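1. sequence? don't have it. structure:
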């Protein structure tokens, strides 16, 4: 570090220092008339093109020298925070959301991040200086959220958001470390056990649906296990009735500030082409004919989005409305109440019960890993193991005696 010292030098040294012109970008340290030490470091240029020169001070020269060296090290490493007030955690979270996360994540994910920051992180730790955030700040935040009744899964979501934001800050040298990595995240229980319908219940639901619009919506749900967003975003362009196939290419979602949007699947495995049962192909043909009649009736009010399952005017079906229709259909069919997502579980369970290999079921459902399929449908696996044992017995010892 080359510095120019003033105030504490002898008259001869002070004169020599004054006669030497300081090099561009050189730091300076001097002592004022009150005995306090000051340091100035050139950090480069500001965004407006003006010179960015930072000031530090202290009661002792050694303290100021240390501060000057820290600033010089950051400057030389290309790490220069904006001049002025030190950023808070809230400042960084807002910057991360608007300028970094907004370019990297999907619209629904960004909306979830913003909600978590607004509801939990800003009120809880947003006031702390970013470079002074400590692990115990996060631990107290998680404890306070738990006391308010927030579920472990929701607290884990808070932990993941702050951890991702701090990871970027650490990578850029804005903070020395990601303190979230020093905190144990909340433990989350396994997801709720799947409650699929049995074959008889599924048939009763499909029979009850025949008296309503979009009856094929529920046949598709129970036969090939599409997710709700996938079914509501399905286009006729993605259905080949001649070949008996259906291709999943997108989903329908509602995002705050944007309304209903169509998004491609997040995982590559979710983009898939499914073979349809012959009976389902027939149901879709009948559904398409009915929809064409509705289109003629609607006339100029019809909004053509090429949707397979739509409102009577062609517009998309809201997820909440779709959920209410499912609940009403279960009551009408006299079937126990299960979640809409359990219709997807029903398709998987029926396939496994019919002896379809779990790998094939994984492809049908669009799971990214085999483990997801086997863990989710572990209740079916013992029966499949029994069937495998019986088949091995027949192969080695022949069928059992009557």
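-> That came through fine. Owing to the predicted nature of the structure, the values given are computational and were not obtained by experimental measurement.
2. alpha carbons only for contacts and neighbour counts from here, please
-> Will do.
3. can you classify residue 40 as helix, strand or coil?
-> strand (DSSP: H, G, I helix; E, B strand; the rest coil).
4. now the closest residue to it other than its chain neighbours: which helix or strand?
-> Nearest residue to residue 40, sequence neighbours excluded (CA to CA, 6 or more residues apart in numbering): residue 55, at 4.6 Å. In this structure, residue 55 is located in strand 51-58 according to DSSP states H and E.
5. one more to weigh against that first structure:
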């Protein structure tokens, strides 16, 4: 077996390498390193051989970029169903018509420029141009696939590396929308739904949708008014936040409602301990969540925003109430206060004015009351 041992940072590692011939009879080496256990390396080597024998390895001299990126996406494992579906649409609607016919190894930065220009000129059936965000996502998809091609030694270098910075789609600043106090009160007062607690938690705590849907009753300490939030993927880890008496009261009412539903449906009730669940105890599905949210907005007649904007609404209301940015960071679970300030500095227009006034008051008091001379 072509398994090799080597030392890295004083520790034993393993790698495999074996030679094959492509359809043109040209020899190439398939290899991978970085394994800390010999057994893992053997298994990976066997899988690589099987993949080659099934014909899944690409002959770079014969494949077009369209065929390559389609196959690359097909074999990509670390994306969800919805993202995969969106990316397939980007490939079929934008990438294939513009540069799909070009051989992978002959793709140039001029071809990437042409793709971007074609997307920028495109007019949709509604008469609008393709959104900048969509163009940026298509560009990122192409870039990621080409990085993978370089890593697999299918091409020598990524043609995007030669692209002028000004030619690349610019990342626009994210737009944050949020409700005023009046809009929040209008929404909550007009909302009639058994899952009203979902929206109360979003507005009063700033929790993300996924965090709220993952909450279980064991995460609530009714005595200390604390909510334990499980670790999120991208920001700060597991955290606890202290909430208001109003939120705890709303949670208590919802708990009593759930108890009544358990009693009503008896053996048909599936007790998964989720706070947000349907009448039979099943967790709330995210597949139709947007439609669910849209219906609630229409029912209450409040100005339309995204559900995620309730998180921004929470931040805005806290800043309006004079809450310190560090507390807001901890509530929202940002990885650092810098993230909070970068996102919400526009919501704090009076902070510099308040600081200037505080300094003036402090110094004027000093001038009015100079230290006594000995």
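-> Looks like it came in fine. Not measured: the values here are computed from a predicted model.
6. what's the TM-score for these two chains?
-> The TM-score (TM-score structural alignment, normalised by the length of structure 2) is 0.72; 315 aligned residues with a CA RMSD of 3.3 Å.
7. if we can go back for a sec, for the helix or strand following the strand holding residue 55 of structure 1, list every residue counted as buried.
-> Under the assignment DSSP H and E, the closest C-terminal helix or strand after strand 51-58 of structure 1 is helix 61-76. Neighbour-count burial for helix 61-76 of structure 1 flags 61, 64, 65, 67, 68, 71, 72, 75 (criterion: 16 or more other CA atoms under 10 Å).
8. check stretch 117-128 of structure 1 too.
-> Buried, per 16+ other CA under 10 Å, within stretch 117-128 of structure 1: 117, 118, 120, 121, 122, 124, 125, 126, 128.
9. now stretch 183-203 of structure 1
-> Using 16+ other CA under 10 Å as the test for burial, stretch 183-203 of structure 1 gives 183, 185, 186, 194, 196, 197, 201, 202.
10. mind giving me a markdown table with the residues you listed and columns for secondary structure and distance to residue 323 of structure 1?
-> Below are these laid out as a markdown table (DSSP: H, G, I helix; E, B strand; the rest coil; distance: CA to CA, whole Å):
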| residue | secondary structure | distance to residue 323 of structure 1 |
| --- | --- | --- |
| 183 | coil | 38 |
| 185 | coil | 33 |
| 186 | coil | 31 |
| 194 | coil | 17 |
| 196 | coil | 16 |
| 197 | coil | 16 |
| 201 | helix | 18 |
| 202 | helix | 17 |
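11. if we can go back for a sec, what helices and strands are in contact with the strand holding residue 55 of structure 1?
-> Other helices and strands packing on strand 51-58 of structure 1, by 3 or more CA pairs under 8 Å, 6 or more residues apart in numbering; DSSP states H and E, are strand 37-45, helix 61-76.
12. so where is stretch 144-155 of structure 2 in structure 1?
-> With TM-score structural alignment applied, stretch 144-155 of structure 2 matches the range 164-175 in structure 1.
13. check which residues of the matching stretch are buried.
-> Buried residues in stretch 164-175 of structure 1, counted by 16+ other CA under 10 Å: 165, 166, 167, 168, 169, 173, 174, 175.
14. ok now the strand holding residue 55 of structure 1, how far from the chain's centre?
-> Distance, stretch centre to chain centre, for strand 51-58 of structure 1: 41 Å (CA atoms, centre = their mean, to the nearest Å).
15. with stretch 46-66 of structure 2 instead?
-> 31 Å.
16. residues contacting stretch 32-42 of structure 2, please?
-> Contacts to stretch 32-42 of structure 2, defined as CA atoms under 8 Å, 6 or more residues apart in numbering, come from residues 1, 3, 12, 13, 14, 15, 16, 17.
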